[in-house]
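Engineer: coordinates only, no sequence provided:
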């Protein structure tokens, strides 16, 4: 059993102070005779500047007090799903996908949970991020092809001496503190960071049943909804000739109170808390052989301990403990055969999950009312090859990626004898693509004009989670006969720019089969089934115009048309749930002076359905979709030498739109952040 560990605040502060004092020393210049190598990212082989691939750099977001979810939802085609304020898990939809169909990587580690399939995109503070890579409907470099796409987060690990401190405060008791420090030695570098975030989350909420007088509905500040997180990260690199060794560690401790949305009870003390440790290792060898460019060896492990306390009346009623261990090892050489780049790879992934539930101090029985405690495991072997062949004469770069996965899944019920399930699955994913980039191959004389186009086809797979196959939550049962979800996606688009005007467009069509849906029978017993297939067509358009060196404009459009086909009437001829089918955005950025800048963005989001039957509760007997929303965000920034200040007013006009659970979300909120670098 994993034990909860206290946050190592004092050691972190001492380390940061040590690195900061070392900053004052004279800079150490590396020996010029030493061969310096840098880790080649997955996307180096797929650096296609197209609507299918985008990257956010640290300087794009570091000065604002925003979560990763805030940043991603500004990308055309990405939607963030979050319920009830900071601290609740925020999931991602890319081009209409479910969050389980999107892969999230942090420093090469796949964060998706094998038990439930999801992830919280806000688990890593933005201050600890160096860059964010987004690939839509495709893998990033190597690995299995997902249905929805990939988000890869690279943590901050600069090759310079620096230090930084930032403070933020905002509405609903929001407070944030970040400390960062980096030190460069001759053949060694070290980066460390600590972050603390907390929020009362006590925004006003329309309570259906008042706690004192249940017959009336009142608007009150949401109680027992506070959130707190501490995060520490350490990165170090060692350079030994042609070898780069990188070690990283991430520790996160967080606690989220769970509000009672029905009556906002002041006696409620329910909460969920977690500790998570992640250790990673990367060895990159830059070879001197003509045919062998490099070899990359990667490994990581992660331990997570999560505790859920259900205490609606202030007295402990239920305690659930969820523990998981993830381990990964992989090797990936890069081979050259003339202009052909070949990247074979093999990865091994092992995950273990265990749950323990206690009800009023006693172990819970496994029956049709209570949950069953389980121990589950998944072993996955993934191997394949990526081929890329630049054709300089035609300014074309075609590529192909094929991946094979072999899984062995097991599940045992702890509080019920003789209940064990074992399942094995094999599946293959493929990608084919070609990109036309004349400027990349110096085929265009006019450097003011740039044009690129791409065409890709992918066959992505989302394997069922362990809970979907074996889960047991009282009257909800797993289904060991589930087939993986599979989607074939065709996408094409282009980017055109001339002088100060640029235009980006992408069209995509996806055919999804074996959609996994929860189905309940007449006895109200539910389980997951492969019940439907869906067709999805989308269009993404974006225009940017730089009016002058001080003023720039942006317009975005994201349109999705979806339809499902199923033998179940409730899921037949319906729109996909949980996504907005129409989104429009407009933004303006203006440099007021040398030091002041203002950004204004407005967004219109329409046509969201809360469930697969496309049923939602109306507001005031209206038949309109209650989640349609118009939001406007205002940001004012100031920067001078080592100092920055940032003011953000989100939801400027206090539009209390519905969240994804069809509950009123927080209205206008204000955040202010200051930062000092090179302290």
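Structural biologist: Everything's here; your move. On a predicted model such as this, the values are computed, not experimentally measured, just so you know.

Engineer: can we go C-alpha only for contacts and neighbour counts from here?
Structural biologist: Noted.

Engineer: show me what counts as buried in the longest helix seen in the chain.
Structural biologist: Ranked by number of residues, the top helix in the chain under DSSP state H is helix 9-23. Using 16 or more other C-alpha atoms under 10 Å as the burial criterion, the residues of helix 9-23 that qualify are 12-13, 16-17, 19-20, 22-23.

Engineer: closest to the centroid, which residue in the protein?
Structural biologist: residue 121 (3.5 Å; C-alpha atoms, centre = their mean).

Engineer: residues contacting it?
Structural biologist: Applying C-alpha atoms under 8 Å, 6 or more residues apart in numbering to residue 121 gives the contacts 68-69, 89-92, 104.

Engineer: got another, please set it beside the one above:
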């Protein structure tokens, strides 16, 4: 629930309380690769910043979700409201979710009134791989965010394959997928559909709003937390002649879910419907030392928020039923070249956004808000030999935003027509040095910015009063990193060590300030100092045993001009986070096994900006999984268990129990199990 729910949460918190085929070395039988690649490449194409590449394995696609996968990467915090399909947003190096751009196949999804992207609104079956950029992001992306970006790569047509899967698990959860990939003449196509449903009625501790009185505490099932989601993906890749490539795609996602409300005030009827439609086309051509392309995309986002079934609403925000929609159209051209040992990337982009909403209760249509943007960015790379490289990049953008006027939320009058014409810019410079073949060092510094969204400038549906005088959020940042990568002959041992120090100073951060009992207004009153340490490890032994681990230390302090925020820790950013996975793979003629154990630790942290409410206690969660693959039949069985010890409460220093949670008053589930049967059959060679 990217927009209405975000504002609802803010006001509620203010109330009291798979790949191709390869040969197995031991058996000679074909075996499908399911290796999860987690690595940071410093220099080369990734010299602009530190990045973690994650290839989605068959096991993850069948039993995981995107918030969990992204949350396991170093330097990233993902917070959810609890349950399969529940709202989940990411923070990179202490940034806010609104400051994290999310791209799907190169298309920016932060648009109009949807400034933060809900990671739960993506079916993992349709994602082939992802990148999490920390610090500077490459010029090909466009906007890189204040601390990094998340780039999702959808499934691509590969070979001729039919795939089916069905799964069931905790809280009456059901999961299914059907996909068909093939080739016709000089074109490859993919059709994929998936469904996910869950009642979400996990057990949690309801303290009835009395934090220090335990006699009325009780364990009860979560109400009105059901979710039903579906995804349809269509892709076509064609080769036009010898040099041209055409890619077209359509990605549709729909979800209907209940809004459970805060833990002590369960709801019965409040609901949210979301819909996303993405259409895109890409034409590209590659020469001997150059490449160029044109991209067109159309993004439609729609949200139906309904809390009108009772006279005063169930969420404490009054009776509401609002429809909100965003259209975003983008046209871009890019050019890459290499000459004289140097290379460059240029991108020119035009974008149009429209955000509109309708109040169903009062039957009032608010005129749409429009934005036109023209942006250009360029990256150049000077390699001084093979051991040193320098890469500057810059982006400039001009935005014109317009609002014809309309009613203010809560019957507070009329808002006058507003116009805004503003330039924005960001720049970065990176250098890398390789003193040894197995060791690479990186330095990076730059300035990033985030223009206010249309909803922040001109208002949201029913809850946010716009502020046309908002300035762009901005941050100066720097980082220093290293990577050690060593592999012995015969794949007997592989070792990758990575580490980074980072710091940033952000200013003009946008904070929602209570404007009335039922509305908020965004203001540029916040600033923040952020610094931290990232480290990661990957160890592989004989292609059978592997260990992945990462640790992040984050010191994030609010430097707001508001006295009761100044000097406080930024909410939802634990000082210490760690994740590790131990995995064992065993192969035999005709079949293969995989076992894994996860450990996930998050330190104590505050969940409110003033650090006055009860903090979230440190937690240690375990997970485990098992997969069995019968190669010749194409069958695969996956069992995954999260929160293995069924932790739903944590005891504080005085012995009082507190619910497990990421957001104040929104509990997280205990033990979650999902078993999935997957089948595939190939009837042709890989392209």
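Structural biologist: Arrived safely, thanks for sending. Predicted model, so just to flag it, every value in this text is computed and none were measured.

Engineer: equivalent range in structure 2 for whichever strand or helix holds residue 236 of structure 1?
Structural biologist: Assessed by DSSP states H and E, residue 236 of structure 1 sits inside strand 227-240. Mapped onto structure 2 using TM-score structural alignment, strand 227-240 of structure 1 spans residues 227-240.

Engineer: tell me the buried residues in the matching stretch?
Structural biologist: So stretch 227-240 of structure 2, judged by 16+ other C-alpha under 10 Å, has buried residues 227-239.

Engineer: farthest-separated two in the residues you listed?
Structural biologist: Maximum pairwise distance among the buried residues of stretch 227-240 of structure 2 (C-alpha to C-alpha): 40.1 Å, between 227 and 239.

Engineer: three-state assignment of the aligned residue in structure 1 for residue 57 of structure 2?
Structural biologist: By TM-score structural alignment, residue 57 of structure 2 lines up with residue 59 in structure 1. Secondary structure, DSSP: H, G, I helix; E, B strand; the rest coil: residue 59 of structure 1 is helix.

Engineer: so who does residue 59 of structure 1 touch?
Structural biologist: Applying C-alpha under 8 Å, 6+ apart, no residues contact residue 59 of structure 1.

Engineer: what count of nearby residues applies to residue 553 of structure 1?
Structural biologist: 18 (other C-alpha atoms under 10 Å).

Engineer: what distance do you get for it to residue 449 of structure 1?
Structural biologist: In this view, residue 553 of structure 1 and residue 449 of structure 1 are 19 Å apart by C-alpha to C-alpha, to the nearest Å.

Engineer: ditto for residue 53 of structure 1
Structural biologist: Distance from residue 53 of structure 1 to residue 449 of structure 1, by C-alpha to C-alpha: 20 Å.

Engineer: look at the two and report which has more neighbours.
Structural biologist: Taking other C-alpha under 10 Å, residue 53 of structure 1 and residue 449 do not tie; residue 53 has more neighbours (20 against 15).

Engineer: surely that one touches residue 136?
Structural biologist: Yes. Counting by C-alpha atoms under 8 Å, residue 53 of structure 1 touches residue 136, with 6.5 Å between them.

Engineer: thinking residue 581 of structure 1 is in contact with residue 563, fair?
Structural biologist: No. With contact defined as C-alpha under 8 Å, residue 581 of structure 1 and residue 563 do not form a contacting pair (11.4 Å).

Engineer: re earlier: superposed on structure 2, what's the mean shift for the strand holding residue 236 of structure 1?
Structural biologist: The superposed strand 227-240 of structure 1 is, by mean C-alpha distance after the TM-score superposition for structure 1, a mean 0.7 Å from where its aligned residues fall in structure 2.

Engineer: now that strand against helix 9-23, angle please.
Structural biologist: Angle, strand 227-240 of structure 1 to helix 9-23, by axes from the mean of the first three to the mean of the last three C-alpha atoms, to 10 degrees: 50 degrees.

Engineer: and strand 227-240 of structure 1, what does it pack against?
Structural biologist: strand 188-199, strand 243-257 (3 or more C-alpha pairs under 8 Å, 6 or more residues apart in numbering; DSSP states H and E).

Engineer: quick one: that strand to strand 188-199, angle?
Structural biologist: 170 degrees.

Engineer: could you give the number of residues near residue 363 of structure 2?
Structural biologist: Residues lying near residue 363 of structure 2 (other C-alpha under 10 Å) number 10.

Engineer: to which residue of structure 2 is residue 327 of structure 1 aligned?
Structural biologist: Aligned partner of residue 327 of structure 1 by TM-score structural alignment: residue 329.

Engineer: skipping adjacent residues, who's closest to its match in space?
Structural biologist: The spatial neighbour of residue 329 of structure 2 that comes closest, neighbours along the chain excluded (C-alpha to C-alpha, 6 or more residues apart in numbering), is residue 298 at 4.5 Å.

Engineer: that neighbour contacts residue 330, doesn't it?
Structural biologist: Yes. With contact defined as C-alpha under 8 Å, residue 298 of structure 2 counts as touching residue 330 (6.6 Å).
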